[in-house]
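Got a predicted structure plus its sequence, pasted below:
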Amino acid sequence: MKKTVRATTAETQAAEWFVRLSNPAVSFTDIEAFQSWREDTRNRSAFEAVETLWAQSGVLAGDPEIQSALALIPRRKIKRAKSALPWTAALGGGLLAVSAAAWILLAPQTYSAPEFSRRTIELEDGSVVQLDAGARISARFDGRSRRLSLLRGRALFDVAKDPSRRFVVQAGGTKVLALGTRFVVSRDKDSTSVALIEGRLEVRKARRGTAAASWILGPGEGVPASGGPVEPVDPARIEDWADGRFVFRAIPLDEAAAEMNRYARRAVRVEAGPLSRSPISGAFEAGQEEAFAYAAAEALSLVVVTAPDGALVLKAAGPPAKSE
């Protein structure tokens, strides 16, 4: 698994303090609060790291990401207050470099899973996110909140309890709020579904032209992509993909094929018509699309035809040939 560098809570707070102190109008209340915060050894080390990053800003100036960040910072003349402490005045003079350094530390971390396999991410607070094949998320943590965005695909969230920082997942127009719980969010373009396995969850969905809808979910409940009402879900089924297998219990054939296709290098397609809604049951390993296709064909008296693009097409068997 590729190692990902993540900012710790101390580093995030240090960057926030660095930006706040760069303001020449910083209050003495803030300065006293900063000095108290800096008494912690970890906080002091984190702040010194930010100072070092600022000092290296001349080296970083050629970085295209830094240049993009600086382009977004309004350039204004810094007026130093006579009462400002010398070190705060120096910080004000380096506002652009400070902002660039803070941008590096505070920018959301992005994680993605490969096209045909899953990935497990452990976040800085101890929460664990399991990304389905091709899924992508971004995460931004600070001292007040834990905010994630599901950019595409499906993810299983196992949230560490932290009452002081709410855990929020945004997926398009759907917002999910939790404290300590286990749930799955699945996003396909503008459609998002949510299913709760353990704990308690609040789901909010934006609606065009009307007020946003909101639901409180208990274990075994979910909000479908259509936006409600709340419906029962099978907790075992909604997370079985995280173990690398699918367990189907009388679900429509086309839905089962869509699940298998998340990991399939050869797509499985189902002939249009009533056949596509035929119920299928069974347990199948992710990535074993050929075994699934032939098992479904045997169970439902179908045939498997290889399409020109290599896809496996499930079709109704034709009438038997007449013997002469």
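Everything's here; your move.

Please count neighbours and contacts with C-alpha atoms only from this point.
Will do.

What's the biggest helix in this structure, counting residues?
helix 41-55 (DSSP state H).

And that one, what's buried?
Asn43, Arg44, Ala46, Phe47, Val50, Glu51, Leu53, Trp54 (16 or more other Cα atoms under 10 Å).

here comes the other one, which I'd like you to weigh against the first:
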Amino acid sequence: TALQKQLRAWLESDARHREEFDHLSRVWQAADLIPRQRLEALCQPDPVQQLPRRRLLRQALAASVAVLALGLGWSAWHYQQLNHQDTLQTAFNERRQVELPDGSHLELNGSTQLQVDFSAGQRHVRLSAGEVMFTVAHDSSRPFVVDTAQGSVTVTGTRFDVRLDPAATRVAVEQGSVRVQGQGASLARLTAGLGSYIDAKGVVAAPYTVNTNAVTAWRQGKLVFDNATLAEVVAEASRYRSQPIWIAPGKVAQLRLSSTFSTDDTDALLRALPSILPVAIKAHEDGSREIIAK
């Protein structure tokens, strides 16, 4: 809103403004300790028509305090919406939903870690590990930026998935548009139904069509593969297992399949593979599994 923009501009125009606002926020927090019933009682008009001057002054002062408390309360609340820092993380195979103060919604996949840093001029998230589905509340005056080791994704309001792999950051857009920025001038603009990735050198790949339902199926606890190579299937399934899966050297890794499995039961995937592809599963004493050609 116009009022929000004015507040942000005022806060950023002078460091003393922010100090004063912080001070007022602390005053509000102190005022919040006053019981609500007491404040309401102080603001109620006295039924007696002729009041002593001292009582009138006392009531006027109480009303002023109540108005100030309400004003400071709104200001402190709004300040908290603009300025927010937090670290979010999930355990192995855990999924979590989080709503940020600006109304943006995050869905975290397992083994994910990110840092949130909101201020009056920006909405900044640092993805250190894992995968997140972002539904970003629109705010053209405060771009929403997701940083990773390879580059960044910038939006003002949209719905997209960011996944951090060991050597790449992968982006898929479900709604709206995003700007994917790598190192230097390497960038791509993605709209709904398109994806891209930033490789380890910071180079952004040309946009390509993605099946966003398949990419984000993890939100429903599913793994959806559409003509995926066995290497891609194993890499994805391994994210939801404590014991590794290996593929024997050779052409086995390039075999392709289309199917759907549960993230909570990757053993079912291993049991099904020999009936889908010409492979066998070899179990090792350490709990790992190896996929070999029949």
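Received, thanks. Keep in mind that what you see is a predicted model, and the values were worked out from it rather than measured.

TM-score for these two?
TM-score of the superposed chains, computed with TM-score structural alignment, normalised by the length of structure 2, equals 0.71; 232 aligned residues with a Cα RMSD of 2.9 Å.

hang on, the earlier thing: what range in structure 2 matches whichever helix or strand comes after the longest helix of structure 1?
As assigned by DSSP states H and E, the chain's next helix or strand after helix 41-55 of structure 1 is helix 57-60. On structure 2, no counterpart of helix 57-60 of structure 1 exists by TM-score structural alignment.

List the buried residues for the helix or strand just after helix 57-60 of structure 1?
For helix 57-60 of structure 1, the following helix or strand on the C-terminal side (DSSP H and E) is helix 64-71. Neighbour-count burial for helix 64-71 of structure 1 flags Ile66, Leu70 (criterion: 16+ other Cα under 10 Å).

Which strands or helices does helix 64-71 of structure 1 pack on?
helix 95-106 (3 or more Cα pairs under 8 Å, 6 or more residues apart in numbering; DSSP states H and E).

Now the following helix or strand past the helix it packs on on structure 2. Mean distance?
Following helix 95-106 of structure 1 in sequence order, the next helix or strand is strand 109-112 (DSSP H and E). Following the fit onto structure 2, the mean deviation recorded for strand 109-112 of structure 1 is 0.7 Å by mean Cα distance after the TM-score superposition for structure 1.

residues in structure 2 aligned with strand 109-112 of structure 1?
Taking TM-score structural alignment, strand 109-112 of structure 1 hits residues 86-89 over in structure 2.

that older thread, looking at the buried residues of helix 41-55 of structure 1, which is nearest Asp243 of structure 1?
Ala46 (37.7 Å; Cα to Cα).

any idea what that closest one aligns with in structure 2?
So, by TM-score structural alignment, Ala46 of structure 1 is matched to Ser25.

how far away is that match from Ala62 of structure 2?
Separation of Ser25 of structure 2 from Ala62 of structure 2 (Cα to Cα, to the nearest Å): 19 Å.

And the top strand by length along structure 1, what's buried?
For structure 1, the longest strand by residue count, based on DSSP state E, is strand 145-158. Going by neighbour count (16+ other Cα under 10 Å), the buried part of strand 145-158 of structure 1 is 146-158.

now stretch 87-94 of structure 1
Buried residues in stretch 87-94 of structure 1 (16+ other Cα under 10 Å): Thr88, Ala89, Leu91, Gly92, Gly93, Gly94.

Sort out which of those are in strands and list them.
Among the buried residues of stretch 87-94 of structure 1, no member falls in strands (DSSP E).

Let's have those residues in a markdown table, adding distance to Ala171 of structure 1.
Listed next are the buried residues of stretch 87-94 of structure 1 as a markdown table, based on distance: Cα to Cα, whole Å:
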| residue | distance to Ala171 of structure 1 |
| --- | --- |
| Thr88 | 40 |
| Ala89 | 42 |
| Leu91 | 38 |
| Gly92 | 38 |
| Gly93 | 40 |
| Gly94 | 37 |
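
just checking, which of the residues you listed belong to helices?
Going by DSSP H, the helices hold Thr88, Ala89, Leu91, Gly92, Gly93 from the buried residues of stretch 87-94 of structure 1.
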